[in-house]
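Novice: what follows is a predicted structure for the sequence shown.
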Amino acid sequence: MTTDLPRGRAARSRRRLHAPLPAAAFAVLLGLSYATPVHAAVAEEEPPQLTVAAASRGVLQTGSSLTATLTITNPADEPLEGSSARLQLGRTPLADRDALHDWLEGPDPEVELTPVGSGPADDIAPGETDTVGITVAADHTALAGLQPGVYPLRAQYGEASADTVVVVPQAAAQPVGLVMPITAPVADRGLLDADRLAQLTGTDGVLTAQLDAAAGSEAILAIDPAIPAAIRALGETAPVSAVQWLDRLMLAPNDRFALQFGDADVAAQLQAGLTAPLQPLSLEGYLPPEPAEPDPTPTPTESPASTGDEDQDGLDLDELLDIGDDPGSVYWPVPGHATAAVIDGLHAADPEAVTLTPSTATAQGAELAGVAAAGVTAGGGAALVYDGSASAALDEVAKARDEGERATAAAAAAAELWFAGRDVGGAPVLVALDRATPALAAAADETTGEAPVDLEAQLDEALDVVTLSSAVEAQSLSDLLDAQRRRIAPAENAPSDVRTTFVKEIGDSEQRVAHTATVLETPDVLTGLVRAEALQALGVGWEQRADEWQDALGAFRQRTRERANAVGIQDPTPVNLVSAGADLPVWVRNDLPYPVTVTLHADPQDLRLDVADEKTVTIQPSSSTTVQMPVEARVGSGNVDIELTLLSPTGEVIGPRQTVEVAVRADWERIGIGILVVLVVGLIGTGIVRTILRRRRTTAAAARETDPDDAPEAQDAGDAPDADAPDGADAAVTDPQKTETHPDA
C-alpha cells in the first residue's frame, strides 16, 4: 500500500487511528452484553383477533337498524387494554361476485367506507374473549337510501380489522330451494352392520346430527336408500337407536328424493356404456339367519311353498329401500360430471329423469353467473341446476367450528344468494350442501361415527341461511320441478377413467359370481351382495379419498374371486382299486355361507372301469363333504383316469374339472381268491383225514382194553373182521409176517 503523505505525517495519522481502538472494542463488548435484554424489551405483542357478524345473517331490510357483533380475542400473554371498537359501512354496493370474493379475502384500500358507529371494549385477560355490540339506527344517514345490493362492512379494534357484508334484499323475496343430503360415511360393504348403525344413529352420531338439523326446516332431503334398507334388513336385531332414527325420518314432513343406492355415481355408469343406472338386485344376503323353530316337525299347513311365499313377502326390495314420499327419477352425479350426454342418456332411459348439476358445470354459469334452477338441455334432458358458488358458501357455514366464523360465512352465503337471484331475474334458485360436507367434512370421527358436539349447530346455521331468511322464499321440490325450464349447455368434462373402468369390471364380476350362484336355491342371494357392494364402491363420497378408494376396490375384487371359486372339487389323490367294486371318495368344498346343491359327474377314460355317472348332494354352509362314487372294475388291470365334473342344478360347470388316477388291480382279487380256496380246501381235507385216523386209533385202543387175549398184537381199524363175511370164514390177516397161504390155494 502506498501513500502521498510524508512519512512523519503518515505515522501520526496511524497513531491517531489506533488510539481509540481499545475504547471502541470495550464499547462493542459492552453493547453485546446488553443486546439480548434490549431486544426482549422491544418484542412486539401478538395483536388481538377480531370477527364481526351482522344481525339476521347479514340481511338488512329497508328501514331497519343495523346491528353488528364484534368478537375480540386476546391471544397474547399480557392483558389487552380496553379500547374503542369501530364499525364502517360502504355505501357503494359490490358489483359482482368477484368483487365480493376480493372484499372477503382481504382488505381492499379502494373501497370507500363511512364510519357508522363505535362501542367500548373492556380489558381482556390473556386467552379470553369479549364481545362488543354496535347498533346503527335506522335513520342514520349512512343507511338512508340504500338500494338492494351487497354492501361492504368493516369492524376495527386497534390494529385488528375484520370484513363482512350486509345484504339489502329486493322487495320481493327470492325463491330458493335447498337440498340437504342424508348420507352415511362411505362403506366398502353393501349395507351397514348393526354396530355401525348404532354408532351413526346414537346421540352423537352423524346421521342423528343430520336429521336433527333437518327437523323443522324446509330443506329437501336427498336420502341414500341404503341406510333405511340396512335398518330394515336387520329386523329385530337392529339397534334401538337406528329403529327410532328411521321412524323419525319416515315421519318428517320434508320433501325428499332417493339418491342411487349407496349414493353411487350415475355419470360414470352412463359414461362406461350402460344404457341405464344399475339398481340393487337383492338384499336377502344381508338378512340375519332365522331363529330355529322350537318344534322341527313340520305341520300339514307348514309346507315349504307357503314358507317361501311368506319369506318373499318380507324381503320385498322396494319395501327395504323405501324412503317415504319420493317422486323418483332424480339423479345426482358427481358434481361436474353431468355432461349433456349423461343428462340426455338418463332422459332416454327414463323420460321422467331429472339430473342435479352445479351451475359452474354449465356454460351459463361458468363465469360465476347465476343460473335458474329448472334447466333443459338441447337434447331434452331435464336438470335441476344448483348455484355452485352459493352452495360452496353454505358448505363453509357447515364446516365452520367457531360461532363467529359461522356468522361471517352465513353473511357471505346470503350475499351469494342475492347475486344469484339478481342474475336469474326472480326465477327459482337452487342450492345444495355437498354430500361430504354435512357429516364428514365437519371432521367427524369415522372410526366411531361420532360427530363433533356442534355438528348439529353447524348444519342448522347453514340451513337457516335459506329457510329462516326474510329475503328468501323456500321452495319445495315440486315447485322446482314445475318451474319454467331454461336452456342450459352442460360443460363437456372428461369422464373419470378409473370410475368408468371399474363400472366395466362390475359386469364381469357379476357374471363370474352368478355362474357360481346357480348352486344356490336363490341365486340372487349371492349376486345381490356383489351388486350392492359395487354400488357402494361407486359412492360419490370416495371422490375426495382416492387412496382409500383404491383399497376398497381391491377388497371388492378379492371378494369377487373368492365367491366365484367358493364351490369346487378338492384336489384328488391317486386311488388303488384291488377289488372288483368299491366306493371312490371325492371331497367337495363349499366356502359360501349358504347350503348348495351340486351334482358330481364321473367319466372314466378307459373301459376297464365302470363308474356311476353322477351323484347329487347338498353341502352345508362353510364345510366340505365326501361324495362316494361307486366304482366297478371290468376286465384287466392298469391305471385309469376318471374325470370329475361338478355341475349346478342348471347344468353349469362349477369350478375346474379334476382328474383322479385309479390303479386297477382286479386280477389280484381272482388270484387271491383261488389261492385262498385251495388253502381252505387243503386245510379242510387234512383236518378230515386226521380226524378219521384219530377215531380209528381210539377204537382199536378201546378193543384191546376190553379183551386183551383175543386182541391181535397189533391191530388197527383196518384189521377188523368184515361184518359181511359168512360164519366160519377166515378173516384176512393184515400183518404180512403172520399171513399164511392156504394149502389148496
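Specialist: Received, thanks.
Novice: hey, let's count contacts and neighbours off CA atoms from now on
Specialist: Noted.
Novice: just checking, what packs against the one helix or strand D318 maps to?
Specialist: Per DSSP states H and E, D318 falls inside helix 317-321. Packed against helix 317-321 by the contact rule (3 or more CA pairs under 8 Å, 6 or more residues apart in numbering; DSSP states H and E) you find helix 226-234.
Novice: buried residues in the next helix or strand after the helix it packs on?
Specialist: Under the assignment DSSP H and E, the closest C-terminal helix or strand after helix 226-234 is helix 240-251. Using 16 or more other CA atoms under 10 Å as the test for burial, helix 240-251 gives S241, A242, V243, W245, L246, L249.
Novice: and for the second one, nearest residue in space, chain neighbours not counted?
Specialist: Nearest-residue entry for A242: T201, 5.4 Å, with adjacent residues in sequence omitted and distances by CA to CA, 6 or more residues apart in numbering.
Novice: do you know how far that neighbour is from R97?
Specialist: In this view, T201 and R97 are 39 Å apart by CA to CA, to the nearest Å.
Novice: do the same with A229
Specialist: In this view, A229 and R97 are 42 Å apart by CA to CA.
Novice: one more structure, for comparison:
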Amino acid sequence: MVAESSTARRPALPSAASSRWSHLRVPVSALLIGILAGLLPLASSGFVPGAPIATAVAATATPTPAPTADATAAEPVTVTVAPVSLAPLRSGEDLAVTVRITNDSSDTITPGTIEVYLAERALTSRSALTAWLHPTKVGKPGDLMLRSELPAAIPPSGTASVAITVPASDVGLTSGNAWGARGISATITEDGSVLAQGRGTFVWYSNEVVTPVGLSVVMPITVPEQNTGLIPAKSLETYTAPGGRLTRQLDGVINRDVTLAIDPMIIASIRILGNAAPPSSLAWLKRLSEARNDIFPLGYADADLTLQSQAASGKLLAPISFDQSINASDFASPTPTPPASIPAPTPTPTTTGSAPAGLVNTAATPAATPETPTPTPTPTPTTAPGTPPTSEQLLAWNYTATDVGWPATGTVAAADLDTFTAAGLSSLILGGANTAQSDLTETPNANVVLAGGHGNALVTDEPISAALRAAATATTDTDWQVAMAELSSHIAVVSAERPATARTLLATFDRDTVPGGARLSETLAALASLGWRAPASLATARAASPATDVSFQSQAVSGIRIEKARSLLEREREVTSFSTALSTPLAITAAQRLTTLALLSTSWARDTEAWSEAVDASLVDSTALLSSISVSTKGPINVVGSQVDIPITLDNALAQAVTVKVQVVPSNGRLIVSGDVIEATIEASSARTVKVPVTAAVGNGAVTLRITLFTPDGSIVGQPAHIPINVRADWEGLGSLIFATLLVLFFGFGIWRNVQRRRRERTAILPTADGPADGPADGPTDDPTDEPTDIPAEPPVVPRG
C-alpha cells in the first residue's frame, strides 16, 4: 500500500467526480434491504512507511450491530472523519485523524482508496461551520492532503476504522494562517467511483492570544415518567444502585462546572421513606448534598410549565401536603447514617491535550466567571426521634437559585410569561425555537431581556448543545471524537469572531436522552481542557450583557396534549370541591395533586400514546373516588297516605366520615317535599338512612324523586339519584269510609239482632189476653218478635214473725 501526498498542490476531485455520486456501485435497491443482524468481524492492521515521508495507516474492521432504523432512510455507505486529539494543531505538527467506513449495503466493499482533504477556506462563522458539517448537497471536498489504500475489504454490515496521520507538510498550514476551525473531509472510492464522503473539523492555532468563551452547562437530574407523585422504594433502589440512572448522572457531573437542575420529587421520595429508604438512595442523597455544583429546582415531578399554563390552570401547581403518605413507624428511630461503602467514583479524564502556553488571554477572560463556590452541605432535615418530617422539611434544600424556570424546548407562548412571572420565575431557560433574531454575523450572549417586565431568558446554543449531548451519549470512540471535534470547533468559531470580546453562552443536556457514567465524565473533562472555553456559572450567564438582536418568539404546546391536560386539571378541581364533604380533605386533595403533577411531567412528552393511557386511567380512578358517596335506595316506593316519611339510604365507601346535604325534588306536583335540605353525617365505611317527609297533593300516579347530594359548601357530590314513587293519595280517605261503613253495619246488625232476640223472649213468657191462637196456652210463642204484654206482679211480702 502506497500513501501518496503532495505539498505543491492539493487537487480537488476530478470534475467528473460529482457525476459519480449518481453511479454508485451499490444498487439503489439496496436501500430497501434490511440491515443484516449478523456481525462479520474483520481484523487486520498494518504499518506502511510512506515514500519520502512516513505516514502511519492502521485499519481495523470491527463488527457493528445492525441499526434498528429503516434501511430506506440510511445511506448504503457512510464515512466519518475526526481528529484523534482535541488539542489544537500547530505549525509543524502532523494531523492524526480517524476515518471510519460503515457498509450498510448488501455488497462487499473491496479494498478501495481513502482520500483526505482540507477545506479550502477557514470556517470563520457559525453558518459556514454548519454548512460544512451538514451540507445540503454533495460539494467539493477541498484540497487533497493524502491518498491511501483501504487495507482490507469491508463486508455487508461491517465497519472499518482507519487511523491516518497526515504529515505537517501535507497539511500546508503555517503560522500565517489565522487560528480557528478548519474543515476536513474523507472519501472512499472503489474502482474510481466515489462511494461516500464524510466531513469533520479540527482547530488550528498559530500563536494568537485567544479570548475564551464562557460556557455555562446545565444538566437535568430526573427520573423516568411516573404515575404517582412519589417514587416507589424499589425504583429508588434501582436508580441509585451502582450503574443506576441517578448514580450515573451524579457520577458524571459531581463537582464539575455543571449546574444541576434537580427534580424535588427525588429528594422528597427518599426522605419520606425514613428508615425504610434504600441505603443506596440515602448514600446518593448524601453525595448530592456534599457536591460543589450549583443546583436549582425544576418543578415538582418536572411538571411541564407550559402545559400547565396553556391548559388554563392559571398558575403553576405545587404539592399541597405529604402527610397522607407518611408512615410514622418509619421514623420510630433516628435515620441511620448512610453507609460509607458507596464512595463517589473518581472519574478518569481522557487526555485530550491541554491549552498551549499563550493560548488564553487571561485579561479578556469573562470577569464574572469565578470558581464554583462550595455550597454549605444540605443535611437531611432533623426532627425529634419518632417525629415524622413536615412537608416543608421533605422539600427543603440549599439551592443556589429558586427563581429559574426550565420549560420544555420550543413550547413557551407569550401568555405563559405572565404565569411564570406570577410564580416567581424571573429567569427562563429557552430553546432556540423560542427566539427570533436578525441576521447575525456574530454569536451574542445567551442572556435576553424579556419585554413586559418578565425578567430575562437564557437562550440555549443549539449547535453546541447538540454536539455536547452527542458526545456524552456516544457509544463508540469514533462517534465521541466526531462530536467533540464539532463542539470544539463551534466554541473556537465564537471565540475567533470577536477576539477581544468575551461572550457567555449556555449549553444544556436534554431530558429525553440522559447521559451518564464514564462517557459523560470524559466529555466534561475534554470540554474543560479546551483553551478557548472558560467555565461559567448560571449566575454569570444571567449577569452577562443582554443580546440586543435576539427577541422572544411565541410558540405553543400541541393541541392534543393541551386537551388531555385540561381534563386532568378539571378533574383535580372536581376532587377539591368533593373533598369539602370529608372530615380530612387533605387525605385526597394532596394525593390527587401529586398524581396530577406526575402526569404533567415533561418526561411524558416523548410518548404521547402512553401518556394518554395514563391520564385516562387516572380519570377512571378519580371517577370512582367521586362516586364513593352515593344513594343506595333504588325504589319503587309506594306512597298510600297523604303524609309519609320516605327512607333514603346513603352509603360512604371512604375511610373517613363525610357530611353531606340531601336535596329531594319530585318530578311533578303529586308529591310535595316538606322542609329544606337534610344534612347528614355518615361514618367511615358505613351507611345511614335519612327520612324525607312528603305530602301527597292531588291525584294518583307515578312520581320520580331526584336525590342530589351536596357538600356543605354547595358543591354537587356525584350524580343525582332517581327513585320512582307510586302515589295513591285517595286510599286513605276511601279506606276510612269503607272502614266506617263496615263499622256501622257491624254494630247496626248487632243491635238489630239484639232487638229481635228480646222480642222473641217476651213473646215466649207473656201470651196475649185472647189466648194463643195456636198451641198450648202455657207454652211460649214461636214468634221471636212478640213482646210480653203482661208483666207478672211481684209476690207479696210476707212478714216474718
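Specialist: That came in fine, so what should we check first? Bear in mind that the values here come from a model prediction, so they are computed numbers and not experimental data.
Novice: any idea what the TM-score is?
Specialist: In this superposition the chains share a TM-score of 0.66, using TM-score structural alignment, normalised by the length of the first structure; 589 aligned residues with a CA RMSD of 4.9 Å.
Novice: which one of A229 and R97 of the first structure is surrounded by more residues?
Specialist: More neighbours surround A229 than the other of A229 of the first structure and R97, with 23 against 20 (other CA atoms under 10 Å).
Novice: could you check which residue of the second structure pairs with the more buried one?
Specialist: Aligned by TM-score structural alignment, A229 of the first structure pairs with A268 of the second structure.
Novice: ok, the residue lying closest to its match once chain neighbours are set aside - contacts?
Specialist: Sequence neighbours aside, L394 is the residue nearest to A268 of the second structure in space, at 5.0 Å (criterion: CA to CA, 6+ apart). When contacts are counted by CA atoms under 8 Å, 6 or more residues apart in numbering, L394 of the second structure touches I267, A268, R271, I272, P381.
Novice: what residue of the first structure matches up with L394 of the second structure?
Specialist: L394 of the second structure maps onto L320 in the first structure, by TM-score structural alignment.
Novice: gap between that match and T183 of the first structure?
Specialist: To T183 of the first structure, L320 of the first structure is 16 Å away according to CA to CA.
Novice: how far does stretch 198-207 of the second structure sit from its chain's centre?
Specialist: Relative to the centre of its chain, stretch 198-207 of the second structure is centred 41 Å away, using CA atoms, centre = their mean, to the nearest Å.
Novice: I meant to write stretch 576-588 of the second structure there.
Specialist: Counting by CA atoms, centre = their mean, stretch 576-588 of the second structure is centred 26 Å from the centre of its parent chain.
Novice: can you list contacts of that stretch?
Specialist: For stretch 576-588 of the second structure, contacts defined as CA under 8 Å, 6+ apart pick out 320-321, 323-324, 575, 589, 626, 656-660, 711-713, 715-717.
Novice: end-to-end on it?
Specialist: Distance between the two ends of stretch 576-588 of the second structure: 8 Å, counting by CA to CA.
Novice: also stretch 455-474 of the second structure?
Specialist: End-to-end distance for stretch 455-474 of the second structure: 36 Å, by CA to CA.
Novice: could you do stretch 618-633 of the second structure as well?
Specialist: From its first residue to its last, stretch 618-633 of the second structure covers 29 Å (CA to CA).
Novice: could you list the buried residues of the lengthiest helix in the second structure?
Specialist: In the second structure, taking DSSP state H as the definition, the longest helix is helix 731-765. Going by neighbour count (16+ other CA under 10 Å), the buried part of helix 731-765 of the second structure is R758, R759, R760, E761, R762, T763, A764, I765.
Novice: how close does the third one sit to A467 of the second structure?
Specialist: According to CA to CA, R760 of the second structure stands 131 Å off from A467 of the second structure.
Novice: show me what contacts E367 of the first structure?
Specialist: Applying CA under 8 Å, 6+ apart, one finds that E367 of the first structure lies in contact with T360.
Novice: next one: it from D98 of the first structure, what distance?
Specialist: 9 Å.
Novice: one more: L592 of the first structure?
Specialist: With distances taken as CA to CA, L592 of the first structure is found 59 Å from D98 of the first structure.
Novice: of those two, who's got more company?
Specialist: Remark: of L592 of the first structure and D98, L592 carries more neighbours, 21 against 11, as counted by other CA under 10 Å.
Novice: which SS class is that one?
Specialist: Secondary structure assignment for L592 of the first structure (DSSP: H, G, I helix; E, B strand; the rest coil): coil.
Novice: before we move on, back to that, now the first structure: which of the contacts of L394 of the second structure match?
Specialist: Among these, the contacts conserved in the first structure (both residues aligned by TM-score structural alignment, their matches' CA atoms under 8 Å) are I267, A268, R271, I272.
Novice: between the residues you listed, which is nearest L506 of the second structure?
Specialist: Proximity of those to L506 of the second structure was ranked by CA to CA; the top entry is I267 with 26.1 Å.
Novice: leaving aside the residues next to it on the chain, what's closest to the closest one?
Specialist: I267 of the second structure's closest residue in space is L395 (CA to CA, 6+ apart), at 6.8 Å.
Novice: residues in contact with the one you found?
Specialist: Residues near L395 of the second structure by CA under 8 Å, 6+ apart: P264, I267, A268.
Novice: same thing with A268 of the first structure?
Specialist: P495, S496, R499, T500, V503.
Novice: apply 10 Å and report the result again.
Specialist: Going by CA atoms under 10 Å, 6 or more residues apart in numbering, A268 of the first structure touches 274, 277, 333-334, 337-338, 342, 495-504, 538.
Novice: helices - which of those residues land there?
Specialist: Cross-referencing those against helices under DSSP H gives V342, D497, V498, R499, T500, T501, F502, V503, K504.
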